[in-house]
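Q: Take a look and give me a structure for this.
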Amino acid sequence: MVDDHRAAAVAALAERDYPAAGDAYTRAGWARLADPREGRSPFDADERGWVGRGLQWLVCAALAYRVAGLDERATRRGVEGVAVARDLENALAAPGQRACLREFVADFRVAGRLDGAGEAYGDAEAAYADAAADVSDAQTLATTTLFEAAADPLKQVARGLDDGEIAVSWADLHGPDPDDPGRFLGHRAAFKRQRFPSLVARALEAGHLAAPRGTTAYDNAGFRCPNCEATDVNWTGESTLCLRCSTPMVER
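A: I've put the predicted structure just below:
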């Protein structure tokens, strides 16, 4: 069911039906928060942080509503996301995870057009610094589901403004020294504070939210984009889309 809702969200993005994309992302987020993984409760400790995908899709829902001009719905989703992320600190009690949840709080403030995003990113950065002594392997922690989910909405917005390419890299998001976990992970919040609001503003100006990047192929002779004529393919959700503009590809 979760995958169905996410696939519907991606298909709606491809059709530029942003209200429908927001609705589908909302349903995907709620469903994943209710059942983050088979046999797991959202209220239990979880070293992978599977609930992060639910938070991710609520951020994406708010972004889709913003692009659609449905600012009130985006704000409601942002308020909801802030509350859920804060509540999840009762389950994901590891200091590094709690800092990531505060990073999510700041993301929801940006996506939902809420005040205090800069201060929230500052709070997340401070939380990463405080968690440093508890983090034994910052690189491994940053590849868990929770942390990847917190990075993906930013990457999704950015790729839509950069010809569909990977516009935010691992090196962009993280500090240079994983042996300094406070700064290595805290750089995520610092980078987002600098870039996420402006990227969202540019996406709103363009009136476009790209589909997430999935499996890709360049110069694929079997497909053509009817919008921009590209032959670079992005398989994501259950859709076959143009890597460049997220339009459904045509087989040839």
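Q: contacts, neighbours, all on C-alpha from now
A: Fine.
Q: For this protein, which segments count as strands?
A: According to DSSP state E, the chain carries its strands in the segments 215-217, 223-224, 233-236, 239-242, 250-251.
Q: Out of those, the one nearest W50 is which?
A: For W50, the closest of the strands of the chain is strand 233-236, at 19.7 Å, according to Cα to Cα.
Q: by contact count, what packs against the closest one?
A: In terms of contacts (3 or more Cα pairs under 8 Å, 6 or more residues apart in numbering; DSSP states H and E), strand 233-236 is packed against strand 215-217, strand 239-242.
Q: Contacts made by the first one with the rest, please.
A: The contact list for strand 215-217 (Cα atoms under 8 Å, 6 or more residues apart in numbering) reads D232, V233, N234, W235, T236, L243.
Q: list the contacts for A93?
A: A45.
Q: Next, find the distance separating the residue nearest the centre of the chain from T145.
A: Geometric centre of the chain, nearest residue: P153, 2.3 Å, by Cα atoms, centre = their mean. Plainly put, P153 is 13 Å away from T145 if you go by Cα to Cα, to the nearest Å.
Q: right, and E15 touches T247 too?
A: Yes. Counting by Cα atoms under 8 Å, E15 touches T247, with 7.0 Å between them.
Q: Which one's more surrounded, those two?
A: T247 (25 against 14; other Cα atoms under 10 Å).
Q: The more buried one contacts N227, doesn't it?
A: Yes. With contacts counted by Cα under 8 Å, T247 reaches N227, the gap being 6.8 Å.
Q: Buried residues, stretch 126-139. List them.
A: A126, A127, Y128, A129, D130, A131, A132, V135, A138, Q139 (16 or more other Cα atoms under 10 Å).
Q: Could you check how far that stretch is from the centre of its chain?
A: Centre-to-centre, stretch 126-139 and its host chain are 22 Å apart (Cα atoms, centre = their mean, to the nearest Å).
Q: Alongside the first, I'd like the structure of this one:
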Amino acid sequence: METDTDDRVAAAVAALSDRATERAGDEFTRAAWLSLADPRPPEELSPFDADERGWVGAGLRWLVVSAVAYRVAGRDARATRRGAEGIAVARDLLTTLDAPAQRGCLAEFVADFRTVAAMDGVDDAYADAADAYRDADGVDDPRRVATSPLFEAAAAPIKQVARGPANGEIAVEWADLHGSDPADAGAFLARRATYKRQRFPSLVDRVVDDGRLAAPRGTTAYGDDNHRCPACGSTDVNWIADHVLCLRCSAPMERD
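A: Here you go, the predicted structure:
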């Protein structure tokens, strides 16, 4: 079922494909607000109820991405406001998403917001998130936790930001974000925060310097004979949010 949030995400992706990055920031912001208000429409889930899957994380994801878009567009003050909003929401969600690992993920989001909004205290925030993960008790299956909507939402922004400098390819893998031993749940999840501390700030700086934010990666095909990018000539395709984009530069593809 397509929702109003999906429509706003599609509008944001269209804006990125047109290099209208400020408009993309606006649309990602609207998607965030809609998702925060109504995180799981078919189930009428309230954002103020405990939720072991953390569907409300999608709203935080789009706020993070909106701040990056504003930074790329040169709207630093608006990016800072999105960062402040996101930190406030993540901290407020601690009252409902109270499983120990979820609290670590919300701390991870706080650090992400500091990163994308160019705030002080990034290193300390990621250190706090790593500590929260290490202190998390009762995590029997960290791989299941790491694939829940909340955790996937926290992983998505760095993956999207990393695509641009990587020519559209997947530049942040599962193994990058997680430890090698799921039997040690704390270390397995804490790797997310330590990796982001090492990589996310420089990736954001890179896309800001380049003046371009890639669209999220969806379904892809290489060497598609039916499509060609008018901007760079690539025939590698990214289908995302009802748009057919160039895998390499996120421009709209043309039928060949």
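Q: what's the TM between chain one and chain two?
A: Once superposed, the chains reach a TM-score of 0.99 (TM-score structural alignment, normalised by the length of the first structure), with 251 aligned residues with a Cα RMSD of 0.5 Å.
Q: What about the contacts of strand 215-217 of the first structure, which one has the most neighbours?
A: Among those, L243 has the most neighbours (other Cα under 10 Å), with 31 neighbours.
Q: residue contacts, that residue?
A: D163, G164, E165, R213, T216, D232, V233, N234.
Q: Which two among those residues are spaced furthest apart?
A: Within the contacts of L243 of the first structure, D163 and T216 form the most distant pair, 13.5 Å apart (Cα to Cα).
Q: Next, work out how far apart the counterpart of R202 of the first structure in the second structure and R71 of the second structure are.
A: By TM-score structural alignment, R202 of the first structure lines up with R206 in the second structure. Look at R206 of the second structure and R71 of the second structure: by Cα to Cα, they are 11 Å apart.
Q: out of these two, which sits in the busier spot?
A: R71 (28 against 18).
Q: That one is in contact with D210, isn't it?
A: No. Using Cα under 8 Å as the test, R71 of the second structure is too far from D210 to be in contact (11.2 Å).
Q: Out of the strands of the first structure, flag the one nearest G116 of the first structure.
A: Using Cα to Cα, the strands of the first structure put strand 233-236 closest to G116 of the first structure, at 33.2 Å.
Q: average distance between that closest one and the second structure?
A: Taking mean Cα distance after the TM-score superposition for the first structure, the mean distance separating strand 233-236 of the first structure from the aligned residues in the second structure is 0.4 Å.
Q: what's the neighbour count on the aligned partner of G69 of the first structure in the second structure?
A: In the second structure, the residue paired with G69 of the first structure according to TM-score structural alignment is G74. G74 of the second structure has 15 neighbouring residues, counting by other Cα under 10 Å.
Q: Next: H243 of the second structure.
A: If you count neighbours by other Cα under 10 Å, H243 of the second structure ends up with 18.
Q: The first structure: which residue goes with that one?
A: The alignment partner of H243 of the second structure in the first structure, by TM-score structural alignment, is S239.
Q: how near is the residue nearest to its match when sequence neighbours are not counted to A124 of the first structure?
A: The shortest distance from S239 of the first structure to any non-neighbouring residue, by Cα to Cα, 6 or more residues apart in numbering, is to A11 (6.3 Å). Distance, A11 of the first structure to A124 of the first structure, using Cα to Cα: 33 Å.
Q: More neighbours: those two, which one.
A: Neighbours around A11 of the first structure and A124, counted as other Cα under 10 Å, are more numerous at A124. The numbers are 28 against 25.
Q: between the strands of the first structure, which one is nearest to D35 of the first structure?
A: Nearest of these to D35 of the first structure, taken as Cα to Cα: strand 233-236 at 22.1 Å.
Q: still on that earlier bit, correct me if wrong: the match of H243 of the second structure contacts P248.
A: Yes. Counting by Cα under 8 Å, P248 is a contact partner of S239 of the first structure at 7.2 Å.
Q: just to revisit the earlier point, looking at the strands of the first structure, spot the one closest to R86 of the first structure.
A: Of all the strands of the first structure, strand 233-236 comes closest under Cα to Cα, at 30.1 Å.
Q: R144 of the second structure pairs with which position in the first structure?
A: So, by TM-score structural alignment, R144 of the second structure is matched to T140.
Q: Pull the number of nearby residues for its match.
A: As a burial measure, T140 of the first structure scores 11 neighbours (other Cα under 10 Å).
Q: Repeat that for E119 of the first structure.
A: 12.
Q: One more: P19 of the first structure?
A: A count of neighbours around P19 of the first structure, defined by other Cα under 10 Å, yields 22.
Q: Check the one 3 residues further on too.
A: Residues within reach of G22 of the first structure, counting by other Cα under 10 Å, total 31.
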